[in-house]
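Q: Sequence plus predicted model, see below.
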Amino acid sequence: MKGNNKAVKIFILGLLSAIGPFSIDMYLPGFPSIAKELNTDVSNISLTLSSFFIGISSGQLIYGPLLDKYGRKKPLYFGLSLYILATLGCALATSVHMLIGLRFLQAIGGCVGMVASRAMVRDLFDVEENAKIFSLLMLVVGVSPIIAPTLGGYITAVLGWRYVFGALVLIGVIILVLCITILPESKKPNPNYSLAPKAILGKFADVFRQSQFVIYAITGAFTAAGLYAYIAGSPHVFMEIFGASEEQYGWIFSIVAGGLILATQINAQILRFTTSQKIVPRAILLQCFTGLLLLAGFIWHWWGLNSSVVICCIFLACQGFTFPNASAIAIAPFEQNAGSASALMGCIQMLAGTLSSALVSIFHNETAIPMAFVMALCAFTALTVLVTGKRIVKYKCSQQQVEKKSTEMLSEI
């Protein structure tokens, strides 16, 4: 594969992977404006995040079999077209209930990029190159939580929140055109692949019989759920309580996201000297302590804007150590059924994120306490699952396998 052609394919696959993060992060600075125009409050607007997470979690399970049955590009065209139409509907939404429903459809369409890009990396490149290619994809994906909220903040301030979704429509159209004109079909349709529910559910059931997967997938999911609680609650906390502007919130979100990205790179270096099994409990303990510190500070009014940003940054940086290692341990035992394990792991993660973001809305009381409480709750839930579950886990993989999977997972978060 020629260098320039290869770079273009990697760039397009990176854009496909970034659809979900951009769709989550870019409209966050517009929460107060959306709530005001739709005659509701920010807690109800946060439910548009919950519906989006539900769409992503269910969509991943749908597209896996479709991509194997019909090839990569036909499901990709369908999903991107649905994403574009639903995003256009979001820009024209006249009520919060309409926006919640359209965000669900937007997620169902957009998550095809997350699933298809991973599958096409395996199709288009040598197996030995896959970890390197995933790392290159993250050069595109990794900047999304830094650029998206900042860009969304400026668009909201200058043009209004509806133009944020207009920008996402434009991004979706560009990606679809690139997929049609440049990206090759990487897998022929398989008419023998069964879409019968019994066959698909049987593969998922085999995964759930592995205790190592169950314990570490749930542990990783709840550490990640703390991030979604932050995403759901931070617009209210920083813009309405601390008075940050849309532009300032974009920069705050970028700083916190930068801490998470930095932590993943530090984790990659630490793995040279220790094991994933040792990193996970230590990182979760630090996350629990930081979550309690954040909650106590909000209850007794210790923290201002800057200190709150720093503590949130530390809390979420812990995910950069916990999630890739827990995910690597969870998926390491699987050779033949790794695809089903990966899809289920993504589904569990998004369901936990849906629950945490919904709890932030349910507990909303015009203070910063609900966000901090749910963040801390997620960390302690993860610790409880890990401590309880480790007693029954029988590891079915070598430490070398875990470290290899952990390095691969680092390139996918």
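A: Okay, I see it. Residues are numbered from 1 along each chain as shown.
Q: going forward, measure contacts and count neighbours with C-alpha atoms only.
A: Fine.
Q: Could you pull out the buried residues of the helix ranked longest in the chain?
A: The longest helix of the chain (DSSP state H) is helix 96-124. Going by neighbour count (16 or more other CA atoms under 10 Å), the buried part of helix 96-124 is 96, 99-122, 124.
Q: Repeat that for stretch 186-193.
A: By neighbour count on 16+ other CA under 10 Å, the buried set for stretch 186-193 is 186-187, 189.
Q: ditto for stretch 198-213
A: 204, 207, 210-213.
Q: Show me which pair in those is furthest apart.
A: For the buried residues of stretch 198-213, the maximum inter-member distance is 14.6 Å, found between Phe204 and Gln212 (CA to CA).
Q: neighbouring contacts of the helix or strand that contains Leu383?
A: Leu383 belongs to helix 369-389 when assigned by DSSP states H and E. Helix 369-389 is contacted by residues 215-216, 218-223, 225-227, 229-230, 232-234, 281, 284-285, 287-288, 290-292, 294-295, 298-299, 356, 359-360, 363-364 when judged by CA atoms under 8 Å, 6 or more residues apart in numbering.
Q: Report the buried members of those residues.
A: 215-216, 218-223, 225-227, 229-230, 232-234, 281, 284-285, 287-288, 290-292, 294-295, 298, 356, 359-360, 364.
Q: Just the ones in strands from those residues, please.
A: Assigned to strands by DSSP state E, none of those qualify.
Q: In helices, which of the residues you listed appear?
A: 215-216, 218-223, 225-227, 229-230, 232-234, 281, 284-285, 287-288, 290-292, 294-295, 298, 356, 359-360.
Q: so how far is Gly142 from Gly259?
A: Distance, Gly259 to Gly142, using CA to CA, to the nearest Å: 12 Å.
Q: quick one, which of the two is more surrounded?
A: Neighbours of Gly259 and Gly142, each counted by other CA atoms under 10 Å, are more numerous for Gly142; the result is 22 against 19.
Q: In contact with the more buried one, which residues?
A: Contact analysis of Gly142 by CA under 8 Å, 6+ apart lists Ile261.
Q: quick one: it from Leu410, how far?
A: As defined by CA to CA, Gly142 lies at a distance of 11 Å from Leu410.
Q: Also Thr48?
A: Taking CA to CA as the measure, Thr48 falls 28 Å from Leu410.
Q: Could I get the full set of strands for the stretch 51-200 of the chain?
A: With DSSP state E, counting those that start in this stretch as the criterion, the stretch 51-200 of the chain has no strands.
Q: need the helices for it, in chain order.
A: 73-91, 96-124, 130-141, 144-158, 162-181, 197-208 (DSSP state H, counting those that start in this stretch).
Q: then this one, side by side with the first:
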Amino acid sequence: MTSQANAHGESPTSFRKEALILGLVSLAGPLAMNMYVPAFPEMAKALGTTSATIQLSLTSYLAALAVGQNIFGPVSDRFGRKPALYAGLLLFIVSSIGASLAAAAEALIVWRFLQGIGACAAMAVPRALIRDRYTGSTAARMMSLMVLVISIGPLISPLAGTALVEVYGWTSIFWFLTAAGVVALALVVTQVPETLPVASRVSGMATLRGYGLLLRDRSFICAALMIGLAQATFFAYVSGAPFVFMTIYELTPLQFSMVFGFSAVMWSGSAQLSGPFMDRFGAARLLGYCVGANAVLTSALLVVGLLDLGGMLVLILGVAMVLFSMGILVPVGTVMALHAHGAAAGSASAILGTAGFAAGALASFVVAAAADGTALPMLGTMTACALLSAAAASVALKFRPADLG
């Protein structure tokens, strides 16, 4: 397929620069998700509560990411991409300040929800920006490059969070996130072009009709579920990993951060293969390989956990293989889902985000609610999500756009 990038004669340098800028704008959300995880024990002590209660602030953040994308996606279709980014990033900045000043766990949970709502703009709108300009494997390459930048978040955020907590205390993490929001806002103002012309913007009623069309599109909805449930596999891991590694296996926060960073490297590294692999195998075969690998790997990890075999190294390597597969699945699945919906890219992107973070919030809640002092709640939830993702993929791939292979 001839990409719009090629049609515009865009140079490789400007292509990479665009991916870098969009990745940096999107980075605030992943940073806010992971950076404070190593600080859970200190935060619980400082706020006079338990780690399980602090974990609810992660659940509230994920829930906000599910809700908020349905605000900013349609807003970007109606008013343009940049105004939606302005509103979301301003809310992110204000709520980050609020979280840093929180004196009780309940206040932290509320501010984290608002922070997640603001982060939605930086996570949903860049996908729509890409769909405005690119299609096919070129879009997959742009998304994979953006993922490479975004992966800095889970790669460095636990390490940075640990360092900030040890030197300045847990509130410094949220001041750092405030600064990240300011940088993202400055990039939007100075570097991000408006990609949705006024003539292409839709009215409020057209947005609602567009939602209706998307929700009736069997291929799109199943693709959204395939991607969302795959992401929920990751969120189940994020939710359970601090307890599993720092309590069961007694890793220090620094050691845990290194384990988490290794997983992020696997995800971001494999994402760079998505474009070439999509050209070689086609979207359907590639996605079939990925969802199948996730289902097999998570099931194997659950069996190992039930039989009390292996150990920490087996868990680390197994999860790394799952995330390697997901690094390919997410950008290719997103391209497939958005391919036929360029006129409603913001709304379609919002639904994809909602599916991922709603499933992620539910998975996070299940892991916390089922906690029994072992790794089984985490492994069982990961397996269930991977199997459901494979089931959704069987329908999504059957009704995929014919020109994607």
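A: Great, that's in hand. Only a predicted model underlies this, so the values are computations on that prediction, with no experimental measurement involved.
Q: rewinding a little: how about the helix holding Leu383 of structure 1, which residues are buried there?
A: The neighbour-count check on helix 369-389 of structure 1 (16+ other CA under 10 Å) flags 369-383, 385-386, 389 as buried.
Q: residues in structure 2 aligned with stretch 275-289 of structure 1?
A: Mapped onto structure 2 using TM-score structural alignment, stretch 275-289 of structure 1 spans residues 282-296.
Q: what do you get for stretch 200-219 of structure 1?
A: Counting by TM-score structural alignment, stretch 200-219 of structure 1 falls onto residues 207-226 of structure 2.
Q: which residues are in contact with the matching stretch?
A: If you take CA under 8 Å, 6+ apart as the criterion, stretch 207-226 of structure 2 is touched by 74, 77-78, 333-334, 336-338, 344, 347-348, 351-352, 355-356, 388-393, 395-400.
Q: Quick check: closest non-adjacent residue to the alignment partner in structure 1 of Val125 of structure 2.
A: Using TM-score structural alignment, the equivalent of Val125 of structure 2 in structure 1 is Ala116. Excluding the flanking residues, the one nearest Ala116 of structure 1 by CA to CA, 6 or more residues apart in numbering is Arg72, at 6.5 Å.
Q: Number of residues surrounding that neighbour?
A: Other residues close to Arg72 of structure 1 by other CA under 10 Å number 26.
Q: Check the gap between it and Met371 of structure 1 for me.
A: Distance, Arg72 of structure 1 to Met371 of structure 1, using CA to CA: 39 Å.
Q: ok, now Ser211 of structure 1?
A: According to CA to CA, Ser211 of structure 1 and Met371 of structure 1 sit 31 Å apart.
Q: What of Gly3 of structure 1?
A: Distance of Gly3 of structure 1 to Met371 of structure 1, computed by CA to CA: 46 Å.
Q: Kindly report the same for Gln277 of structure 1.
A: 29 Å.
Q: Could you find the counterpart of Glu166 of structure 2 in structure 1?
A: In structure 1, Glu166 of structure 2 lines up with Ala157, judged by TM-score structural alignment.
Q: Could you count how many residues lie near that match?
A: By other CA under 10 Å, neighbour count at Ala157 of structure 1 equals 16.
Q: May I have the residues that are in contact with the alignment partner in structure 1 of Met33 of structure 2?
A: The alignment partner of Met33 of structure 2 in structure 1, by TM-score structural alignment, is Ile24. Counting by CA under 8 Å, 6+ apart, Ile24 of structure 1 makes contact with Leu49.
Q: Just the element for Ile24 of structure 1, please.
A: Ile24 of structure 1 is part of helix 3-25, with elements assigned from DSSP H and E.
Q: which parts of that helix are buried?
A: For helix 3-25 of structure 1, the neighbour count (16+ other CA under 10 Å) marks 9-25 as buried.
Q: Next, the contact list for whatever residue of structure 2 lines up with Leu13 of structure 1, please.
A: Correspondence of Leu13 of structure 1 to structure 2, assessed by TM-score structural alignment: Leu22. Listed by CA under 8 Å, 6+ apart, the contact set of Leu22 of structure 2 reads 126, 146, 192.
Q: and the first one, how far is that from Thr233 of structure 2?
A: Read that as Pro126 of structure 2. Look at Pro126 of structure 2 and Thr233 of structure 2: by CA to CA, they are 23 Å apart.
Q: One more: the last one?
A: When distances are taken as CA to CA, Val192 of structure 2 and Thr233 of structure 2 turn out to be 32 Å apart.
Q: Then the second one?
A: Taking CA to CA as the measure, Met146 of structure 2 and Thr233 of structure 2 are separated by 21 Å.
Q: Quick check: the aligned residue for Ser57 of structure 1 in structure 2?
A: So, by TM-score structural alignment, Ser57 of structure 1 is matched to Ala66.
Q: Excluding sequence neighbours, find me the nearest residue to Val182 of structure 2.
A: Of all residues not flanking Val182 of structure 2 in the chain, Ile93 sits nearest, at 6.8 Å (CA to CA, 6+ apart).
Q: Hmm, I typed the wrong one, I wanted Lys394 of structure 1.
A: What sits nearest to Lys394 of structure 1 in space, not counting adjacent residues and going by CA to CA, 6+ apart, is Gln212, at 6.7 Å.
Q: what residues does stretch 101-116 of structure 1 touch?
A: Taking CA under 8 Å, 6+ apart as the rule, stretch 101-116 of structure 1 contacts 13, 16-20, 48-49, 51-56, 58-60, 63-64, 67, 72, 75-76, 78-87, 89-90.
Q: can you name the residues of structure 2 that stretch 228-246 of structure 1 overlays?
A: Under TM-score structural alignment, the match for stretch 228-246 of structure 1 is residues 235-253.
Q: Contacts for that stretch, please.
A: Contacts of stretch 235-253 of structure 2 (CA under 8 Å, 6+ apart): 37-38, 55, 162, 256, 312, 360-361, 363-364, 367-368, 373-375, 377-379, 381-382.
Q: 6 Å - rerun?
A: Here stretch 235-253 of structure 2 makes contact (CA atoms under 6 Å, 6 or more residues apart in numbering) with 38, 360, 363-364, 375, 378, 382.
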